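1. Have a look; sequence and predicted model below, questions after that.
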Amino acid sequence: MLTNQRQLHYDRQIATWLLLCAAVIFGMIILGGVTRLTGSGLSMVEWKPLMGIIPPLSEEAWLATFEKYRQFPEYQKVNRGMDLAGFKSIFMYEYLHRVLGRLIGVLYFVPMVYFAMKGRVRAGLMPRLWILFFMGGFQGLLGWYMVKSGLVDDPRVSQYRLTAHLGVAVAIYGYMLWLAFGLLFPGGKGTHRFANLAMWVAVLVYLMILSGGLVAGTRAGYAYSTWPLMGTSFIPPGLYEMSPAWLAAFEDITTIQFNHRIFAYFLFVLVHVFALLSWRKGLGPRGTVAMLLLLAALWLQVVLGISTLLLHVPVWLAASHQGGAVLLLTAGVYCAHVLRRQGG
């Protein structure tokens, strides 16, 4: 039977491994955004879970791979006339994205088995680690399901599938952080009275990210490059004019961008109210740090979001905006954990 001190040591090892996996997933999310923004996501028209890790290694192999790409709508309707050098450029983004996904699988599975066989996983944690593993496998399948939607007549992936793909990636990331924080900070001071509100803030940040997935999937971010107005008015014409009206929230670019902005305003106000109420009731040193990190991440994300709009969605800035959203979620999850387990 493990002593308490030894189990805490093993907990820190597992937490460090989970945080490393989360950091790589963070990079994966950024790379996924760059892949989408550079129009590279449909360059690999086949899914080979095992052999797909080997790229074309000869000029003949590259020409054969390029010829397969030329049979699909993206080349025929968007990139007609692209040469082999141009194809190699977009291919490598998608290739690296897929290889990194496989690397994450190995980086997660092998240590998990090692820790389990050595008896270092505390009671009750193993089922949660398996949940993360199966979520990762599902994410791989979902990624190909998303790509397939763009290999038909319309050379764009479905915004629904893209949002689901992003949502599962971020859910894996957030859950992994929560488990790691639980191992590093097992608690002891009770629950803060605003712990439930902190959880809701984290959930709303997650929903905000899904809203951003719809913006990305429909390219709604290009529709209005003005702020705080959308064009010449705060409330643009044409909102919810689709039939049925609710469908506009998912398919009309004006409505999608407007909803994303309004969601951002609501979240901005909510986080500041939450911070003020929490400070008045007392937070303690760790709670204060968590709240400051949350506010800093929020302001950074606001600046990145507005800049992305005004500069008409440059790749580097849009990718930073996506990364900023994940940083905001990180701060939200940490703040929720502190108030739930370490609150005053």
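-> All right, it came through fine. Residues are numbered from 1 along each chain as shown.

2. from here on, contacts and neighbour counts on C-alpha atoms
-> Will do.

3. Tell me how many other residues surround Gly213.
-> 24 (other C-alpha atoms under 10 Å).

4. for it, what are its contacts?
-> Taking C-alpha atoms under 8 Å, 6 or more residues apart in numbering as the criterion, Gly213 is in contact with 159, 162-163, 166.

5. From Phe250, how far out is it?
-> Separation of Gly213 from Phe250 (C-alpha to C-alpha, to the nearest Å): 10 Å.

6. Of the contacts of Gly213, which is the most crowded?
-> Of all those, the most densely surrounded is Leu162 (23 neighbours; neighbours counted as other C-alpha under 10 Å).

7. show me what contacts it?
-> By C-alpha under 8 Å, 6+ apart, the neighbours of Leu162 are 146, 213-214, 217.

8. how about TSV for the residues you listed, with secondary structure and distance to Val152 added?
-> Rendered in TSV, the data for these read as follows (DSSP: H, G, I helix; E, B strand; the rest coil; distance: C-alpha to C-alpha, whole Å):
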residue	secondary structure	distance to Val152
Met146	helix	12
Gly213	helix	21
Leu214	helix	20
Gly217	helix	16
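
9. ok, and the most crowded of these?
-> Leu214 leads those on contacts (other C-alpha under 10 Å) with 28 neighbours.

10. Alongside the first one, take a look at this:
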Amino acid sequence: MRPAESPRREGAVRTWLYLLAALVVAMVAVGGATRLTGSGLSITEWRPVTGVVPPLSAADWATEFEKYRDTPQYRILNQGLGLSDFKVLYFWEWGHRLLGRIVGLVFFLPLIAFWWRGMLSRRLGLGLLTLGILGSAQGAIGWIMVASGLQPGMTAVAPIKLALHLTMASLILAGLVWLAAGERSAGVAPAAPRLRAVALALPALVLAQIFLGGLVAGSHAGLVHNTWPTMDGALIPPAETLFSVRPWIENFVDNVTLVQLNHRLTAYLLLAVALAHAVDARVAAPGSSVARRATGVAGLALAQAGLGIATLLMAVPLWAALAHQVLAMAVLVMATVHARLSRGLVRAPRASGPAVAAFGFEALAGRGA
């Protein structure tokens, strides 16, 4: 590879990674709409290949509708639902699954081309291989989640499985952004150790908050205690309310009061850490890129907290819930970029060709960049 070609190749890889990240955010948004419209159980089978084609004839639609009418959700919640309304539910879920297939193609086809042309460093190749494995597992987790809602007596998916599905998508998004931020052409000096440590902790805090948000969504905990800053008059509800479920460990998933409280408390912690980090960075390194990035993370975290409060007070309207979910992804993206660049950036050598060793085995042996 000629030196003049390096920035163009690095730019192509970085653009591809950010495109993938945007597709993942779109998939999270459509997934949120699918959940909020109650569409997630409208497709009762997992057909990775043939499922790409929706029903095309009246007979096909009748068959799919009959399968749905045999689900607990239909019998308990949607008895009497017409075919036209079923089609709306179906297309939300079908669109979500189609986006998953598109993400897979946009990931693997360029990956093969970039690898074959020697455009991936050893470490980048190993990171992409890991993300490919996580992405493949995400499809299986999604079906396990849907299957949990098809069990007798269930009208929605299990909250813990919804939270895991959302968190896995967020982890994949963070991985893509981390790798993309590492593809900058110019080197970046590391931040001071204290600032670097907090910057690295922020994405982990955001992921924990997203997981707790998934529990809130899955258990519909946002539909209770629609007051703030108190929870119907109490800053912290009494212990007998927080731990009323037996065994006690299940309260963290099934007790909507405790689920909502945990989400609130983690939001306060995340916001406090982000604001303190921004102030620290602006004092310790005024005018630096570290200070600007830290301020950006704090600003997004503050906006997300405000939107979360508004969503709660309005009893979770569809538009606000979707905006809250998408803004959470923006906070995660900004925090991940900040964490990656705060570590410093040293340009990694490119693989010289399509050798399998360059793509994985040498990196595993510790010879990666």
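-> Structure received. Since the structure is predicted, the reported quantities are computational estimates derived from the model, not experimental observations.

11. Which ones among the contacts of Gly213 of structure 1 map onto helices?
-> The subset of those located in helices under the criterion DSSP state H comprises 159, 162-163, 166.

12. pretty sure Ser40 of structure 1 is in a helix, no?
-> No: under DSSP: H, G, I helix; E, B strand; the rest coil, Ser40 of structure 1 falls outside any helix and is assigned coil.

13. which residue packs closest to it, ignoring adjacent ones?
-> Nearest residue to Ser40 of structure 1 in three dimensions, chain neighbours excluded: Ile90, at 4.5 Å (C-alpha to C-alpha, 6 or more residues apart in numbering).

14. Run a quick neighbour tally on that neighbour.
-> 18.

15. Can you measure across stretch 185-195 of structure 1, start residue to end residue?
-> Chord length of stretch 185-195 of structure 1, first to last residue, is 16 Å (C-alpha to C-alpha).

16. Helices of the stretch 151-300 of structure 2, start to end?
-> 159-181, 193-219, 239-242, 251-254, 256-284, 289-313 (DSSP state H, counting those that start in this stretch).

17. who wins for proximity to Leu364 of structure 2 among those?
-> helix 159-181 (17.3 Å; C-alpha to C-alpha).

18. coming back round to it: show me what contacts the residue nearest to Ser40 of structure 1?
-> With C-alpha under 8 Å, 6+ apart, Ile90 of structure 1 has these contacts: 35, 38-41, 43.

19. Regarding it, what is its secondary structure?
-> Going by three-state DSSP: Ile90 of structure 1 is helix.

20. sorry, back to before: let's have the helices of the stretch 151-300 of structure 2 in CSV, adding distance to Met334 of structure 2.
-> Below are the helices of the stretch 151-300 of structure 2 laid out as CSV (distance: least, C-alpha to C-alpha, whole Å):
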stretch, distance to Met334 of structure 2
helix 159-181, 9
helix 193-219, 9
helix 239-242, 34
helix 251-254, 29
helix 256-284, 12
helix 289-313, 6
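
21. Can you tell me which of the ones in helices among the contacts of Gly213 of structure 1 is closest to Ala23 of structure 1?
-> Nearest to Ala23 of structure 1 among those: Leu166, at 15.8 Å, using C-alpha to C-alpha.

22. Quick check: the closest one touching Leu210?
-> Yes: in terms of C-alpha atoms under 8 Å, Leu166 of structure 1 counts as a neighbour of Leu210; the distance is 7.4 Å.

23. joint contacts of these two?
-> What both Leu166 of structure 1 and Leu210 touch, as defined by C-alpha under 8 Å, 6+ apart, is an empty set.
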